[in-house]
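J.: I'll drop the sequence and a predicted model, then ask my questions.
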Amino acid sequence: MSSKPVGVWTVDSEAGQIRQLMGRIVIMTDGAGFQPVTETINEWLLENGAGDGLLTLFLRHTSASLVIQENTDPDVQADLLDALHRLAPEDINYRHHLEGLDDMPAHVKAMLTGVSVQVPVVAGQLDLGTWQAIYLVEHRTRGHQRSITMHYIGA
């Protein structure tokens, strides 16, 4: 059984010259939890005249993550944090503990969830779904300064 597309559209890549932008967001987290970054990224795209293209985001840390997740019900974020804590609890006797009991579990959580995402950009804005947003997820108990490098390529 073949599926038929509901709608198809195309961006004309010949409509403008390809260009690239790079930038960085620096964020101070409050400790373990989801920090929304979608609005800041969309503002950066708008301020720099982005059109249609692709944005790559890279978090420059090993104990935090970047994720695209539910943006409406905060229970989703709480449940995800609970699930990550069950997958990588602090009360295991890890070998690496020089930076505290929360550090090694944070590395495990970052490995499971990732430190980069790519998102299409359409008409200068992230082409996310209705219920999606981009979050920096802090896995450490106390707050840290985190930075995200942004690389846009497009028209």
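T.: Received it, and whenever you're ready, just let me know what you need. Numbers count the residues shown, from 1 in each chain.
J.: From now on I want contacts and neighbour counts done on CA atoms only, so please keep to that.
T.: Noted.
J.: what kind of secondary structure is residue 75 in?
T.: Look at residue 75: counting by DSSP: H, G, I helix; E, B strand; the rest coil, its state is helix.
J.: Pull the contacting residues for the residue nearest in space to the middle of the chain.
T.: In the chain, the residue lying closest to the centroid (C-alpha atoms, centre = their mean) is residue 66, at 3.1 Å. Counting by C-alpha atoms under 8 Å, 6 or more residues apart in numbering, residue 66 touches 58-59, 113-117, 134-137.
J.: how much space between it and residue 79?
T.: Distance, residue 66 to residue 79, by C-alpha to C-alpha, to the nearest Å: 17 Å.
J.: With secondary structure and distance to residue 104 as new columns, can the contacts of residue 66 be given to me in a markdown table?
T.: Below are the contacts of residue 66 laid out as a markdown table (DSSP: H, G, I helix; E, B strand; the rest coil; distance: C-alpha to C-alpha, whole Å):
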| residue | secondary structure | distance to residue 104 |
| --- | --- | --- |
| 58 | strand | 21 |
| 59 | strand | 18 |
| 113 | helix | 14 |
| 114 | coil | 15 |
| 115 | coil | 16 |
| 116 | strand | 20 |
| 117 | strand | 23 |
| 134 | strand | 24 |
| 135 | strand | 21 |
| 136 | strand | 18 |
| 137 | strand | 15 |
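J.: Just the buried ones out of the residues you listed, please.
T.: Buried members of those, scored by 16 or more other C-alpha atoms under 10 Å, are 58-59, 114-116, 134-137.
J.: Now flag whichever of those residues is closest to residue 30.
T.: Set against residue 30, the nearest of the buried ones among the contacts of residue 66 by C-alpha to C-alpha is residue 137 (10.6 Å).
J.: try this one next to it:
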Amino acid sequence: MLTRTLHLETSSDPVTDVTAEVRAFAANVGRSGLLHAFLPHATCGLALLETGAGSEPDLVTALNGLLPRDDRWQHSHGSPGHGADHVLPAFVSPSLVLPVDDGEIALGTWQSVVVVDTNVDNPRRTLRLSFLTGA
């Protein structure tokens, strides 16, 4: 299994497009198989999302409605509403598995791979990419 670890800064936006980095890893492998992307963090996740057409702010609006940033959370350390960040991975998985055909991730026309991170307390993230070659 081939693995690469990327270090990301997510403080500027709750939705960070990492499609180019994932594509570059798959292209470097140059084979067919499965690419696993994983964020080893308790407060962020990965998603497939159409970017650039307003879906990013729509996602943030939906998450803010589902996981309000107020004082209702039992997990109460950190910035106001930080408990919501710890619930986020139950809704936005910290991992994705993507098919790769001859070094190209098989995404749909409008799909992008994004990191979803509403946690303003920790903007430094690690994305682990692993590739398992097909038979």
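T.: On my side now, so go ahead. Predicted model only: the values in this text are computed from it and were never measured.
J.: Would you report the TM-score computed for these chains?
T.: Once superposed, the chains reach a TM-score of 0.90 (TM-score structural alignment, normalised by the length of the second structure), with 134 aligned residues with a C-alpha RMSD of 1.6 Å.
J.: Which position in the second structure pairs with the residue nearest to the centre of the first structure?
T.: Aligning on TM-score structural alignment places residue 66 of the first structure opposite residue 46 in the second structure.
J.: The first structure: matching residues for the lengthiest strand in the second structure?
T.: Assignment by DSSP state E gives strand 124-133 as the longest strand of the second structure. Aligned by TM-score structural alignment, strand 124-133 of the second structure corresponds to residues 145-154 of the first structure.
J.: Would you map the helices across the second structure?
T.: Listed from the start of the chain, the second structure has helices (DSSP state H) covering 19-29, 55-66, 82-87.
J.: Just send those back as JSON lines, with distance to residue 10 of the second structure too.
T.: As requested, the helices of the second structure are arranged in JSON lines below (distance: least, C-alpha to C-alpha, whole Å):
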{"stretch": "helix 19-29", "distance to residue 10 of the second structure": "14"}
{"stretch": "helix 55-66", "distance to residue 10 of the second structure": "14"}
{"stretch": "helix 82-87", "distance to residue 10 of the second structure": "14"}
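J.: could those be laid out in JSON lines, adding distance to residue 9 of the second structure and mean neighbour count?
T.: Converted to JSON lines, the helices of the second structure look like this (distance: least, C-alpha to C-alpha, whole Å; neighbours: other C-alpha atoms under 10 Å):
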{"stretch": "helix 19-29", "distance to residue 9 of the second structure": "14", "mean neighbour count": "17"}
{"stretch": "helix 55-66", "distance to residue 9 of the second structure": "17", "mean neighbour count": "14"}
{"stretch": "helix 82-87", "distance to residue 9 of the second structure": "16", "mean neighbour count": "21"}
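J.: So what does residue 9 of the second structure match up with in the first structure?
T.: Residue correspondence to the first structure (TM-score structural alignment): residue 9 of the second structure is matched to residue 28.
J.: so how far is residue 132 of the first structure from that match?
T.: To residue 132 of the first structure, residue 28 of the first structure is 22 Å away according to C-alpha to C-alpha.
J.: more crowded one of those two?
T.: Counted by other C-alpha atoms under 10 Å, residue 28 of the first structure and residue 132 do not tie: residue 132 has more neighbours, with 15 against 12.
J.: so who does the match of residue 9 of the second structure touch?
T.: Neighbours of residue 28 of the first structure in contact, by C-alpha under 8 Å, 6+ apart: 143-146.
J.: can you do 10 Å?
T.: By C-alpha atoms under 10 Å, 6 or more residues apart in numbering, the contact set of residue 28 of the first structure is 35, 138, 143-147.
J.: Can you say which of those residues are buried?
T.: 35, 138, 144, 146-147.
J.: Reformat those as a markdown table; add distance to residue 92 of the first structure.
T.: Output for those, formatted as a markdown table (distance: C-alpha to C-alpha, whole Å):
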| residue | distance to residue 92 of the first structure |
| --- | --- |
| 35 | 27 |
| 138 | 20 |
| 144 | 23 |
| 146 | 26 |
| 147 | 29 |
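J.: Just the closest of those to residue 45 of the first structure, please.
T.: Among these, and counting by C-alpha to C-alpha, the member closest to residue 45 of the first structure is residue 147, at 16.9 Å.
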